[in-house]
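Asks: The sequence and its predicted three-dimensional model are supplied below.
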Amino acid sequence: MRVKEPDIIDLRWLLLGLCLVMALHLHHFAGWVALSIMVLIVWRYLLAHYRRPMPSIFILMPLTVLAGLGILLTYRGLFGRDASVELLALMLTLKLMEAKTRRDFLLLVFGGYFLTVTTFLFTQSMAYGAAMLLATFTLTATLVGISHPNGRLPWHFQAKTAAILLAQGAPIMLALFLLFPRVPGPLWGIPQDANKGMSGLSDTMEPGEISELTLSGEIAFRVQFEGKPPPPSQLYWRGPVLWHYDGRSWTMASPKLQLPTESLQVRGSPSRYTITMEPSNRSSMLLLDMPSLLPENSAVSADLQVLAKSPIRQRIRYQASSHLDYTLAPDAHPRALQLNLQIPDFDNPQSRALAQSWVDTGKSPEDIVQTALTMFREQEFIYTLRPPRLGKEPVDDFLFNTRRGFCEHYAGSFVYLMRAAGVPARVVTGYQGGELNPVGEYLIVRQSDAHAWAEVWLEGKGWVRVDPTGAVSPSRIEYGIETAMPNENPLPLLARNSYPLIKKMYLNLDAIDNAWNHWVLDYNQKRQMEFLSSLAGSKLSWQELAIAMIVAVGAVGMFLSYFIIRENPAKKDELQRIYATFLRKLQRKGIMRQPQEGPLDFGERASQALPSQAAQIHRITDLYTQMRYRNRKTTESTELLKWLIKTFK
């Protein structure tokens, strides 16, 4: 029996499915790739709609070569995450331009499935998970339509069948998710370019760098405190500590210096919390100043910066505690203090002269710190995300000319003044503040909360945090950047306080996304073993886990198979009962229908076995399939089918 070829309805389903799949990727595709895909899909639809001939091989072959060359020139190769995914998308779309047969459509559907899965290489958010489910559903409905032998199906029948198929697969998916051994670490052999595009703090700082990062409203990490969170003015999330200044950029101290770890004296009770940190492709683990209990699999530098053992390229979750009342390194190593007095020779003469004037008046280090803060507070300094570019003497240019800057301008120039005045000082970068989500009772810290402040070393007090930005814009420290810069708000529209209803919806969605991160994406090897051991009542070995997985998947499969293959005569509809009478008559003639046989296949075999009654068998079979699968059941057709079967001897 010949299987019907796809028609315009099948093509529309396929185009819809591929459009949904491509929509998952378009925002990270190169511009020309996204445009090419959209043009090809529209072109294919118009050809079918107006019944125009398909492009010949002499058109498609040059387009295919150009697509490959375009990827090669754009990414300097055909391998890597971005290049491979975009090449696959282009090849699928070009295949669409010659797709005519059922085999072509099947290839495109399964290619669409694979391209859907590659979305996880870019993002694993719940919103994208829902979009991927919609794309998978549409592709499955397409598969139902092109796999059916009896021509066009009602759209609701295709959709219902696709939903049933996905629902039947859900228990197996859940069993595999819970039981399949989790491999620690990232995907093996994942391309290096899969880590690009991750935003986060740099290990260096120069004017304009943090302000550029702050323009992003992306979430850096979320924090769940045990108890009430500290006030915003104490929420300093410690990141890279920058010692060396070359006249333009601040950088971290070299590990080759082998300085001793600074001592930490703490007072009071600690703040305990859990951080869910987004991937940054850097090693810095952000902790509340000052960390006293480190996360697992972490290390600490001499200046108490907490570092992961490898760059953070996937979402991680860790627990830590910090003391807000502390004394850091009151007995600092002389070499460390000397390094934190270093500035280039002969640069920024005006700033040097200003700092020297404070020293000449006999001011103590504490007084020099306060004098600098008073200067920022009382003179016409402006806190802005869009400062002008600085000249060859950046500190002089900022302090005496532009006086417009962001936190890195104030922190960098303050530390420079302190060093020029003989007060050891360094820059600390990280994040400051955070927004409390009342839905989940956790803090949201965004890239827009990126911040830089200073630490000065004072006799008997050790390293003391000083934030010169707070002198210029106190509201930045107390209420966040949205309040400090209402006209330069970097937050995404949904997260702004000026739209309370939208903001409430956004916070609810973020709470759901946070739960998704916790229960789904963070279901790692450790949590899997804890979960399964709690069910078993004892710790499981990997062998026991493998057995449990096989048993669970097998049990689910048998359960589903029972409902799929069983036949309950009591539940048969009228049409099934009528057709069953026909099957019994053929069975008495020695012709039994096989479980895998559809009505058309069985009718064809019965006609060959009973050539004298072939016409009658074909008529009964055709009428039954029209009524069953094309929704052409009427009272008249039902009576006709009964009569045909009754007269069949």
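Replies: Sure, I can see it.
Asks: going forward, measure contacts and count neighbours with C-alpha atoms only.
Replies: OK.
Asks: now the residue nearest the centre of the chain, what's its secondary structure?
Replies: With distances taken as C-alpha atoms, centre = their mean, residue 123 lies nearest the centre of the chain, 2.8 Å away. Here residue 123 takes the coil state, with states given by DSSP: H, G, I helix; E, B strand; the rest coil.
Asks: From residue 117, how far off is it?
Replies: Residue 123 sits 11 Å away from residue 117, going by C-alpha to C-alpha, to the nearest Å.
Asks: what's the answer for residue 244, then?
Replies: For residue 244, the distance to residue 117 - C-alpha to C-alpha - is 45 Å.
Asks: These two - which one has more neighbours?
Replies: residue 244 (21 against 13; other C-alpha atoms under 10 Å).
Asks: Please give me every residue in contact with the more buried one.
Replies: Taking C-alpha atoms under 8 Å, 6 or more residues apart in numbering as the criterion, residue 244 is in contact with 250-253, 339-340, 342.
Asks: Going through these, which ones are buried?
Replies: Among the contacts of residue 244, those classed as buried by 16 or more other C-alpha atoms under 10 Å are 250-253, 339-340, 342.
Asks: before we move on, what SS does residue 240 have?
Replies: The assignment at residue 240 comes out as strand when based on three-state DSSP.
Asks: this is the comparison structure:
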Amino acid sequence: MLEFLTRQSLSLILLSYALIMVLLTDQLHSVMIVFGILCALWRVAVFTGRVALLNKLMTNIFTLICSALVITLVYQQGMLSILVHLVVLGFSLKFLELKSVRDVHFFVNTGFVLVALFLVFNQSMLMAGIAMVSTLLLLTILLSLHGKALANYQQFKLLSKMVLLSVPLAVVLFIVLPRLPSMWKMPLQNKATTGLSDSVSPGSIAELSQSSELAFRASFDGKIPAAATRYWRVLTLDQFDGKTWTQSSQLKYQEEQVKIGKGPIFNRGSLQYQSASTRKQSVPAKENSYQIIIEPHYKHYLPSLDFTKATAGRILLSDYSLRTLKPVFKRQAFSIDQFNQVERSLLSPQSLKQFLQLPSGGNPKTKAWIATQQASGLDSYSILEQLLAKFNQENFRYTLQPALLGEQQIDDFLFSSQAGFCVHYASTYLYIARALNVPARMVTGYLGGELDSDSEFLSVRQYDAHAWVEIWKNQQWQRVDPTAYVAPERVEQGIMQGLDDQSEFLSGQYLSIHRWQANPFLNQLRNTFAKADYLWAVWVINYDNEKQFKLLQNLIKGVPWLNLSILILLLLLSAASSLILWVFKPWQSEKVSTEDRLFNKLYQKSTQQHLAREKGQTIADYCHALSQLKAAEPQLLIDFAKLYNQIKFKPSLSATQRKTLLAELAELQKKINRQFRKSLDFHKNRNGSE
């Protein structure tokens, strides 16, 4: 056990290390996570006296080996990732070799740096709260290290004061300091993140719909569209191999061009589409505007309603999908304008061929059904209407737990299982449309979104993921959602209401608060937290230079003599004053006890007798030396010293006894000072007569 650390301090250090390592798990390589666990186990063994600390030579060798290994593992993930791993490595190694107060200071300061790095990657209100807890824990370590004489409640009181004094300063600095861009490039994550994929097969979106993770929030300047019209487009899939829908080479090429910001097929601001598959057409007037606050997904996808245009920082693909110029690696806000339907022209032969592509062979029952419908004299679009009627009138079910399909997926679903999720219905409809020579494609994205209690914003979660179909009709793309004919409640009210068996909703997340929406208390709690998190995202995470300027302008309205420059100056002066007060702490000036104040009065008179108190000299010794001068009765000085020591160093005195003794001490001090005055006057008169 290290002597300079108490058991409480050691426990706080171990807890702080574990919490910070858990916070950074998503940003760390698996090897670093294992290394962190081993460090924690080794430190526990050292704390309990089972093993000794590593010597300096072993520590240095270990540091060099680990540094080289870390750089080798993560060098492709960018400079920031390397920085995070190296700081975590230093944090862990210092955790292993704590043997002095200086080591603890280094550990705590490195912990502060790691908490700040954690907030670079995680910016939700909940994560900020956890980061605050980590910061307070690190401060508590310092208090326990330097405030051993303080009781726990005194340490807590001091910590509370520090926080209360720091918060106003932090708020002022947050409001007035300019918003600077990041000084580094965020690394792209190699690991999979929750969200839509660029390939879809039956069941894939059903798995995604078991996640309650937030995808994005949206607020509208005008009227909020009805739930049944809120189709948030993300991806278009137009290639089918019999099991999986993917993007064709043309769409993949566009996506690749997005990543490097090139390509003449992209629209970066014009209201005209520039596509290899269509002729240029204009877009009608703006219909609505909305803002999206999207969660990080490390891709370029930007969900949008039909139809939109490209503006600064965005790219519009030829399939109406919107992309960002840079991957979304943090919570970001985007303003989007919605337009009326886009009038389109003719499909090029190449595009027509792609939108009719099907694998050769397979699904004989489906083809036979199509042939039967054609034999009855129905045209292609009428047969598609018959298919939707079949979905609606027969025993088709909407479920998140469909049976596995065989090699002939369309046949198995259409004539056997008749139970599936949105992809099953969209895939079947799309297959039959193409078999009827109707150009068609699948669109994946999100449907609906939950409106908050005050109707201010929508929360769209991963369980709102959806797939639908677009067919080429009357020289334009028209949306068809087969799911609406099976489970209209899914389209109008949400996924939970659309399921025949609502127990399937978030069945793998029993403790998720979103699973218990029927409980009034939990639902209110969920809505309250969502509202707070939304405001956090709007006013904290996305507080940019524009919002800063508007906020400061609003603050100076109604004060004619106050302009923006003066306001900023006043706020900065307030921040500086707070900092000065915190550093010098005038409210913490040393309090002088009554007995010391009485002695100081006596000492001020005694110095006129040309006898200064020596450094380290006790009150009793000084009074004894003073008595030798005969300037006052020696017994009075001896009595004063005895009474002073009794008051000062006898803790068992009651309040009444202390008050009585202080009165006696004050009386002695007055008598001694009067005698000092008489003695001084006597010597002055004698010197004057001489």
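Replies: Here it is on my side, so go on. The structure displayed is predicted, hence computed values, not measured ones.
Asks: just to revisit the earlier point, turn the buried ones among the contacts of residue 244 of the first structure into JSON lines, columns for distance to residue 61 of the first structure and secondary structure.
Replies: What follows is those, written out as JSON lines (distance: C-alpha to C-alpha, whole Å; DSSP: H, G, I helix; E, B strand; the rest coil):
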{"residue": "250", "distance to residue 61 of the first structure": "53", "secondary structure": "strand"}
{"residue": "251", "distance to residue 61 of the first structure": "52", "secondary structure": "strand"}
{"residue": "252", "distance to residue 61 of the first structure": "53", "secondary structure": "strand"}
{"residue": "253", "distance to residue 61 of the first structure": "56", "secondary structure": "coil"}
{"residue": "339", "distance to residue 61 of the first structure": "64", "secondary structure": "helix"}
{"residue": "340", "distance to residue 61 of the first structure": "64", "secondary structure": "coil"}
{"residue": "342", "distance to residue 61 of the first structure": "63", "secondary structure": "coil"}
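Asks: and which of those is nearest to residue 183 of the first structure?
Replies: residue 252 (33.6 Å; C-alpha to C-alpha).
Asks: Touching, that closest one and residue 240? I think so.
Replies: Yes: taking C-alpha atoms under 8 Å as the definition, residue 252 of the first structure is a contact partner of residue 240 at 7.0 Å.
Asks: Return every residue with contacts to both of these two.
Replies: Shared contacts of residue 252 of the first structure and residue 240 (C-alpha under 8 Å, 6+ apart): residue 203.
Asks: Map residue 296 of the second structure across to the first structure for me.
Replies: By TM-score structural alignment, residue 296 of the second structure lines up with residue 279 in the first structure.
Asks: Would you mind listing the residues in contact with that match?
Replies: Neighbour list for residue 279 of the first structure: 198-199, 312-316 [criterion: C-alpha under 8 Å, 6+ apart].
Asks: Just the ones of these in strands?
Replies: Among the contacts of residue 279 of the first structure, the members falling in strands (DSSP state E) are residue 316.
Asks: out of the contacts of residue 279 of the first structure, what pair is the most spread apart?
Replies: 199 and 316 (15.1 Å).
Asks: Then residue 323 of the second structure would be within a strand, right?
Replies: Yes: remark: residue 323 of the second structure belongs to a strand, assigned using three-state DSSP.
Asks: Disregarding residues adjacent in the polypeptide, which is nearest to the aligned partner of it in the first structure?
Replies: Residue 323 of the second structure maps onto residue 307 of the first structure when the alignment is built from TM-score structural alignment. Leaving out its chain neighbours, the residue that sits closest to residue 307 of the first structure by C-alpha to C-alpha, 6 or more residues apart in numbering is residue 284, at 4.8 Å.
Asks: Surely the one you found and residue 308 touch.
Replies: Yes: between residue 284 of the first structure and residue 308 there is a contact at 6.3 Å, judged by C-alpha under 8 Å.
Asks: more crowded one of the two?
Replies: Set residue 284 of the first structure next to residue 308 and count neighbours by other C-alpha under 10 Å: residue 284 wins out with 26 against 16.
Asks: Please name the residues that touch that one.
Replies: Counting by C-alpha under 8 Å, 6+ apart, residue 284 of the first structure touches 239-240, 305-308, 311.
Asks: Let's see that with 10 Å instead.
Replies: 200-203, 238-240, 298-300, 305-312, 430 (C-alpha atoms under 10 Å, 6 or more residues apart in numbering).
Asks: And for residue 126 of the second structure?
Replies: Listed by C-alpha under 10 Å, 6+ apart, the contact partners of residue 126 of the second structure are 132, 529, 532-533, 536.
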